[in-house]
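J.: Generate coordinates for the sequence data below:
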Amino acid sequence: MARSVLVTGGNRGIGKAIAEAFAAEGDSVAVTYRSGEPPEGFLGVRCDVTDADDVDRAFAEVEEAQGPVEVLVANAGITKDTLLLRMSDDDWSAVLDTNLTGSFRVAKRAAKGMLRLRRGRIVLVSSVVGLLGSAGQVNYAASKSGLVGMARSIARELGSRSITANVVAPGFVETEMTAVLPEEKKAEYLAQIPLGRYASVEEVASTVVWLASPGAAYITGAVIPVDGGLGMGH
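T.: Take a look at the predicted model:
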């Protein structure tokens, strides 16, 4: 049976691959995007996750088109990388407001419908950086680490209503963001990854789809790494 799925930041990279993977399962998939154009074949809803009213409007649009959201993937995120002593309050606030508070806003709004349905899957897209740390990414790492505490708290609050909340923590993935790295930086990163390669966006997407599948019904509050072994032990 087709479910109503919403992927935030679903117009490119990992988010787009996640949306495509759910669509391939036969689900009704909506994606939010802040700029540019939505990918073809999906219900595209413009939404700024830093604005609670905008989040509410976007959810209403999705609910009208394909019913209450049964699977939420909170993927929208930004970076503003710089060293701690150069990081402005704005650099910090913008990243936390989008990546962490934005995920809170969409999870809270999705939970309303899920509670009425007495079922639901929430997947928060974090990063290996949230567990390992990364020089020049104090803001990003803090935002991605915060998602773990959020998911585990949601898991405890909503578990009795058959709502699960889990985290996927990708490592280095072949996207537009990694494509622009200098060659020596790419080689340095690859040397740290036991599998010796970057992930494909499809590998991250298949993990997200699995967490929302019947086979993962008894998994909640988990952090699933998709990082080629980079962050093992964390």
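J.: contacts and neighbour counts: CA atoms only from here.
T.: Noted.
J.: Which residues does the single longest strand found in the chain contact?
T.: With DSSP state E applied, the strand covering the greatest number of residues in the chain is identified as strand 163-170. Contacts made with strand 163-170 from outside it, assessed by Cα atoms under 8 Å, 6 or more residues apart in numbering, are listed as 114-115, 118-128, 147-148, 151-152, 154-155, 158, 204, 207-208, 211, 217, 219-227.
J.: What's the first helix or strand after that strand?
T.: On the C-terminal side of strand 163-170, the nearest following helix or strand under DSSP states H and E is helix 176-179.
J.: Narrow the contacts of strand 163-170 to just the buried residues.
T.: Burial of those was assessed by neighbour count (16 or more other Cα atoms under 10 Å); the buried members are 114-115, 118-128, 147-148, 151-152, 154-155, 158, 204, 207-208, 211, 220-227.
J.: Tell me which of the residues you listed fall in helices.
T.: Applying DSSP state H to the buried ones among the contacts of strand 163-170, the entries found in helices are 114-115, 147-148, 151-152, 154-155, 158, 204, 207-208, 211.
J.: quick one more, to check against the first:
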Amino acid sequence: MPVPDGVPPTALVTGASGAVGAAVAGHLSGRGFAVGLHAHGGRDAAEGLAATLPGPTAVVTADVADAAAVEGAVEEVAGRLGPVGVLVTCAGVRVDGLLSAQDPEVWTRTVAVNLLGTFHACRAVLPAMLRARAGRIVAVTSPTATQGRSGQTAYGASKAGVEGLVRSLAREVGRRQVTVNALSPGFIESTINASLPDDVVDELRGRTDLGRFAVPDDVLPALDMLVDSPYVTGQVVGVDGGIRL
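T.: Below you'll find the model as predicted:
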């Protein structure tokens, strides 16, 4: 699939050192985008991925909870590859724990990375998209945002915030032909879920209609739809195998 007409051919993927981010970055590179790969603690992984991609890349590091750092990373990508036409926010953290016992700093950090990090990335790329009158923003969220799950109040609240941001931002920027949507994968075979006990994994797998977890590539067809369509905006697209949390 080619780059959509009118959309600047540079994509930025936050959290590109993670399983989903790496799959997204590789896929967009294969489609012909120049790709900015953002990482925080996983720069080596992002650089290793960049070395395997067919098109131009730029690896940048930033704590997405830091607005100035994100702005600097976006400026670096734009300076090396051109203005960002597609943003996919895959950076995220999840630390499970009952609200009554969870450290407030852990709770706050989860919201700062997942929700404020999405806000910072969107805010940094929007000026160029609005000038170009074209752009695609895709935020990664979670079924926990709408279904809830014990032990995930911070994660669920942060992802619910992302979905609210997506719906409202879509209304703000639609007249400039910038679309804003979210992808909501279920449990994915990735590092964020690697610490779950085996019995929890088995239970959750049994709660999906398809009887399996997703692999990162399962999100790519839905991603293509959101990148290619100029007329889908303000939507949360579930790619969750029918999971019931």
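J.: Next, the TM-score between them, please.
T.: Scored by TM-score structural alignment, normalised by the length of the first structure, the superposition of the two chains gives a TM-score of 0.94; 230 aligned residues with a Cα RMSD of 1.4 Å.
J.: re earlier: ok, which pair from the ones in helices among the buried ones among the contacts of strand 163-170 of the first structure is furthest apart?
T.: Spanning the widest gap among those are L115 and V204, at 27.3 Å by Cα to Cα.
J.: So what does G67 of the first structure match up with in the second structure?
T.: The alignment partner of G67 of the first structure in the second structure, by TM-score structural alignment, is G82.
J.: er, E25 of the first structure actually
T.: Under the alignment defined by TM-score structural alignment, E25 of the first structure corresponds to R31 in the second structure.
J.: Surely its match is in contact with V3?
T.: Yes: R31 of the second structure is within contact range of V3, at 6.6 Å (criterion: Cα atoms under 8 Å).
J.: picking up where we left off before, for G36 of the second structure, see how far away the match of G67 of the first structure is.
T.: Between G82 of the second structure and G36 of the second structure the computed distance is 10 Å (Cα to Cα, to the nearest Å).
J.: Mutual contacts of those two, please.
T.: With contacts taken as Cα under 8 Å, 6+ apart, the residues that reach both G82 of the second structure and G36 are T10.
J.: higher neighbour count, these two?
T.: Neighbour comparison, G82 of the second structure and G36: the larger count goes to G36, with 31 against 18 (by other Cα atoms under 10 Å).
J.: I'd assumed A58 was in contact with the more buried one.
T.: Yes: G36 of the second structure lies in contact with A58 (Cα under 8 Å); the separation is 4.7 Å.
J.: can you list residues touching both of the two?
T.: Any residue near both G36 of the second structure and A58 by Cα under 8 Å, 6+ apart counts here, and that gives V77, L81.
J.: got the buried residues for the longest strand of the first structure?
T.: Of the residues in strand 163-170 of the first structure, those buried under the neighbour-count criterion (16+ other Cα under 10 Å) are I163, T164, A165, N166, V167, V168, A169, P170.
J.: I'd say the match of G67 of the first structure and L12 touch.
T.: No: using Cα under 8 Å, G82 of the second structure and L12 do not qualify as a contacting pair, with a distance of 10.7 Å.
J.: where do the strands sit along the first structure?
T.: If DSSP E is used as the criterion, the strands of the first structure fall at 4-7, 28-33, 43-46, 71-74, 120-125, 163-170, 223-226.
J.: what about the fourth one, how far off from the second structure?
T.: Strand 71-74 of the first structure differs from its equivalent in the second structure by a mean of 0.6 Å after superposition (mean Cα distance after the TM-score superposition for the first structure).
J.: What's A68 of the second structure aligned with over in the first structure?
T.: With TM-score structural alignment as the criterion, A68 of the second structure lines up with D53 in the first structure.
J.: ugh, wrong one, I meant T233 of the second structure
T.: So T233 of the second structure corresponds to T220, using TM-score structural alignment.
J.: what's near enough to touch that match?
T.: Shown in contact with T220 of the first structure (Cα under 8 Å, 6+ apart): R152, A155, G159, T164, A165, N166.
J.: now the last one: how far from L158 of the first structure?
T.: Relative to L158 of the first structure, N166 of the first structure is positioned 12 Å away (criterion: Cα to Cα).
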